[in-house]
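Student: please find the sequence and the predicted model below.
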Amino acid sequence: MDVFEADAQQREEELHRWWQENWKSIVMGIVLAIAIITVVFMYRDYTKKVKYQNAVDFYAIVMNSDLSDANSVNDVKKFIGDHSSDVYSQLASLSLAKQYVAEKKYQEAADLLKASIGASRDNILDDVIRLRVARLNIELKKFDEANAVLDAITNREAFKFEVASLKGDAAYANKDNAAALKFYEEALSSAKADDDTNVVKMKRDSLKTVKGVTAVKAAEKQEGASQQPAADVKAEEAVKAEDIAAKTVAAEESAAK
C-alpha cells in the first residue's frame, strides 16, 4: 500500500506542477476560442443584417421607383455606386438599363451594364449581363464589340444556344447572310429542351428562302444569257435563208424573160 500511495502522491505532484506551469496558456486558449466563436456569430449576424438592409434599400430605391423620373434615376445611380461590390449593384444596373432601352438610350444602357460586370463575382449573372450588352451592341451596329463580348462569356456550354443565335443576329445585321445562316444552324443544333427556338427557326427559314430565291434567279439569269446567243444565231440564219430565197426568185424571173 505504501508503494501505491507514494506513486499516487508523485502523480498528483506532477499534475500540480504541470498546471502551475501551463494554466495561463490553457486559460488564454479557452478565452481565445470563446472570443473567436463570439466574433464568428457576431459577423454572421452582421452580414445577415447588412444583406437584409441591402434588400430593403434595393426594393425601396430601385423596384419601387419611377425610373422615368430624373431624381429617381440619380438615386438609383447612387445606390449602384454605394453597392459596387455586391449583387444588388448588378440588379439595379439591369433595372436602370431596361429603362434606358425603353427610352432608346442604347449606349447609356450598354455602358452601365459593362461597368457592372464582376461586381458580385457571380459568373452566371456576369454572363447574362454580357448577353444583354451584346444585344445592345448589335442595336448600335457595333458588331465587332458584340462578338468580343460574346467570346468573353465564361459558361460556354450553358449559353451556347444564346451565343450562337446572337452571333447570327450580328452577322445578319452586318448583311452577312451566309454567316448568319451558319450561326442560326449552330444555335438550333445546340439548343436544349427548354430553349425557345421558334424565333431562331423563323430567322433560319427566312434566310434559307432568300438564299433559294436568289439561287433560282441566278440560274434563270445564267440560262437566259446562254440562250441569247442561240436566238441570235437562229435569227441570223433566218435572214440568210430569206436572202437566198429572194435571190433564187429573182434569177428564175430573169431566166423566164
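Tutor: In hand now; what should we look at?

Student: from here on, contacts and neighbour counts on C-alpha atoms
Tutor: Fine.

Student: so where's the longest helix in the chain?
Tutor: Of all the segments assigned as helix in the chain under DSSP state H, the longest by residue count is helix 198-256.

Student: who are the packing partners of that helix?
Tutor: Other elements packing on helix 198-256 under the criterion 3 or more CA pairs under 8 Å, 6 or more residues apart in numbering; DSSP states H and E are helix 177-189.

Student: and the contacts of the helix it packs on?
Tutor: Counting by CA atoms under 8 Å, 6 or more residues apart in numbering, the neighbours of helix 177-189 from elsewhere in the structure are 160-165, 167-172, 197, 200-201, 203-204, 207-208.

Student: putting a second one here so we can go through both:
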Amino acid sequence: MELYDSEEQQVEAIKDWWKENGKAVILGTVVGIGGLLGWRFYQDTVVEAQEAASDAYTTAVTQLAAQGADAQDTVQSFISANSDSEYATLAALQLAKVQVESGELDAALEQLNWAKSNSKDTALTAVATYRVARILVEQGNDEQALTELDALTHKDWAGRVAELRGDILLRSGDQDAAYQAYSQAQQSADNSQTLQMKLDDLAK
C-alpha cells in the first residue's frame, strides 16, 4: 500500500483516483440500482400475473362445476389465454373429466394430450398419461393404451399401471398374464380396493 506524507497528498491522491474512476463508480452504482429495481419490478409483475391466473382459474373451474359441459367454451378460453401456465394444465384435466362424464371421449382425449404436451410438472403429466390410457381402453384401443402405460414409469403409479395393464390383458384373453399383472399391482402402495376381487376371480 502506498504511504502518504501528509493529508494534502492523501486528498490529492483521492482526487486523482476519482478523476480516473469516478464515472465508472457512478455508472456501476446506477446499473446496480437499476438492476435491483428492475428485478423487483419483474418479481412483482410475475406475482401479479400468477395471482390473476389463479383467480381466473378459480372462476373457470367453478363455472365448470356448476354448469358442466355447458361451460366448455369458457374453460377452453382460459386454457388458450394461459397456455404457458400450469393452471391451464389443471383446467384441461378438469375439462377432460367433465367431457368423459358427458360421453365426449374424443374431446377429452384431445384435452389430455394437450396437457401431456404442455405441462412441465411431472406429476400432472403422469395424471394426464394415465387418463389417456383409460380413455383408450374405453375406446377399445388396447395397443395404444399399453404404449401410454409403458411411458408411465413413475413409481407412484406402479400399482394403477399394472392393474390397468392386467385389465387389458384379461380382455384380450390372456388370463395368466393378467393374473401376473394384478399380482404385481398388489405389491404396490397405490393398489386399488377392487384388485383382490380381480385376483380371486382369476384364481377360481
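Tutor: Perfect, thanks for sending it. Keep in mind that what you see is a predicted model, and the values were worked out from it rather than measured.

Student: could you check the angle the longest helix of the first structure makes with helix 177-189?
Tutor: If you take axes from the mean of the first three to the mean of the last three CA atoms, to 10 degrees, helix 198-256 of the first structure sits at 140 degrees to helix 177-189.

Student: look up how far Leu124 of the second structure lies from His154 of the second structure.
Tutor: Remark: distance between His154 of the second structure and Leu124 of the second structure (CA to CA, to the nearest Å) = 12 Å.

Student: likewise Glu86 of the second structure?
Tutor: Shown here: Glu86 of the second structure relative to Leu124 of the second structure, a distance of 9 Å by CA to CA.

Student: neighbour-wise, which of those two wins?
Tutor: The residue with the greater number of neighbours, taking Glu86 of the second structure and Leu124 and applying other CA atoms under 10 Å, is Glu86; the counts read 19 against 16.

Student: the closest residue to the more buried one other than its chain neighbours: neighbouring residues, count only.
Tutor: Closest residue to Glu86 of the second structure in three dimensions, ignoring its sequence neighbours and counting by CA to CA, 6 or more residues apart in numbering: Ser119, at 6.3 Å. By the other CA under 10 Å criterion, the neighbourhood of Ser119 of the second structure contains 20 residues.

Student: with the one 10 residues further on instead?
Tutor: As a burial measure, the neighbour count of Thr129 of the second structure was computed by other CA under 10 Å and equals 21.

Student: secondary structure element holding whatever residue of the first structure lines up with it?
Tutor: Taking TM-score structural alignment for the superposition, Thr129 of the second structure sits opposite Arg130 in the first structure. Secondary-structure assignment from DSSP states H and E places Arg130 of the first structure in helix 123-139.

Student: cool, Asp190 of the second structure as well?
Tutor: Assessed by DSSP H and E, Asp190 of the second structure sits outside every helix and strand.

Student: equivalent analysis for Gln72 of the second structure, please.
Tutor: Of the helices and strands defined by DSSP H and E, Gln72 of the second structure is found in helix 72-81.

Student: ok, residues contacting that helix?
Tutor: Contacts of helix 72-81 of the second structure from elsewhere in the structure, counted by CA under 8 Å, 6+ apart, are 56-57, 60-61, 64, 87-89, 91-92, 95.

Student: that helix vs the first structure, average distance?
Tutor: Between helix 72-81 of the second structure and its aligned partner residues in the first structure, the average distance after superposition works out to 1.4 Å, using mean CA distance after the TM-score superposition for the first structure.

Student: show me what the helix or strand following that helix is packed up against.
Tutor: Past helix 72-81 of the second structure, heading to the C-terminal end, the next element that is a helix or strand (DSSP H and E) is helix 86-101. Applying 3+ CA pairs under 8 Å, 6+ apart, one finds that helix 86-101 of the second structure contacts helix 7-67, helix 72-81, helix 105-118, helix 122-138.

Student: in CSV: the ones you listed, plus distance to Tyr182 of the second structure.
Tutor: Below are these laid out as CSV (distance: least, CA to CA, whole Å):
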stretch, distance to Tyr182 of the second structure
helix 7-67, 34
helix 72-81, 37
helix 105-118, 26
helix 122-138, 16
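
Student: many thanks, I have nothing further to ask.
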